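# Here is a sequence together with a model predicted from it:
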Amino acid sequence: MGKGDQKTRIGKISMGSYGISRPRLSGKLTVPKKVVEPTVES
C-alpha cells in the first residue's frame, strides 16, 4: 500500500481525490456564533 493505492489516504492525497478514507472537512469545523438578544430598556 502506498501512493498508487486508491483505497488508502496517502494514495488519495497523491491523486487529489476524496472518498471514505479521506473525507472532506467542509464547514464542519466552524463554531456557531452566539445569538445575543437585545434587551428592552424601559
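Received the coordinates, thanks.

# okay, CA-based contacts and neighbour counts for the rest of this
Fine.

# Work out which residue lies at the spatial centre of this structure.
Residue closest to the mean C-alpha point of the chain, counted by C-alpha atoms, centre = their mean, is residue 25 at 0.8 Å.

# ok, second structure coming up, stack it against the first:
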Amino acid sequence: MGKGDKKSKKGKIVKGTYGNTRPRKANKPKATAAKKEAAAK
C-alpha cells in the first residue's frame, strides 16, 4: 500500500481522486438557528 495504490487514501491523494476511502468533504456544518437569529437582527 502506497502512493501508487488507487484504493488507499494516500494513493487517492497522490492521484487527486475521490471515493469511499477519500470523500470530498466530511460534512458541511448546517446553518443553525442561532446563526439565523444573528442575521435577522
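Good, I have the coordinates. These numbers were taken from a predicted model, which means no experiment stands behind them.

# circling back to that earlier point, okay, the residue nearest to the centre of the first structure and residue 18 of the first structure: tell me how far apart.
Using C-alpha to C-alpha, to the nearest Å, residue 25 of the first structure is found at 11 Å from residue 18 of the first structure.

# all helices of the first structure, in order?
Per DSSP state H, the first structure carries helices over the ranges 9-15.

# where exactly do the strands run in it?
Assigned by DSSP state E, the first structure shows no strands.

# For burial, what's the neighbour tally of residue 15 of the second structure?
Neighbours of residue 15 of the second structure under the rule other C-alpha atoms under 10 Å: 13.

# Return the distance of it relative to residue 27 of the second structure.
22 Å.
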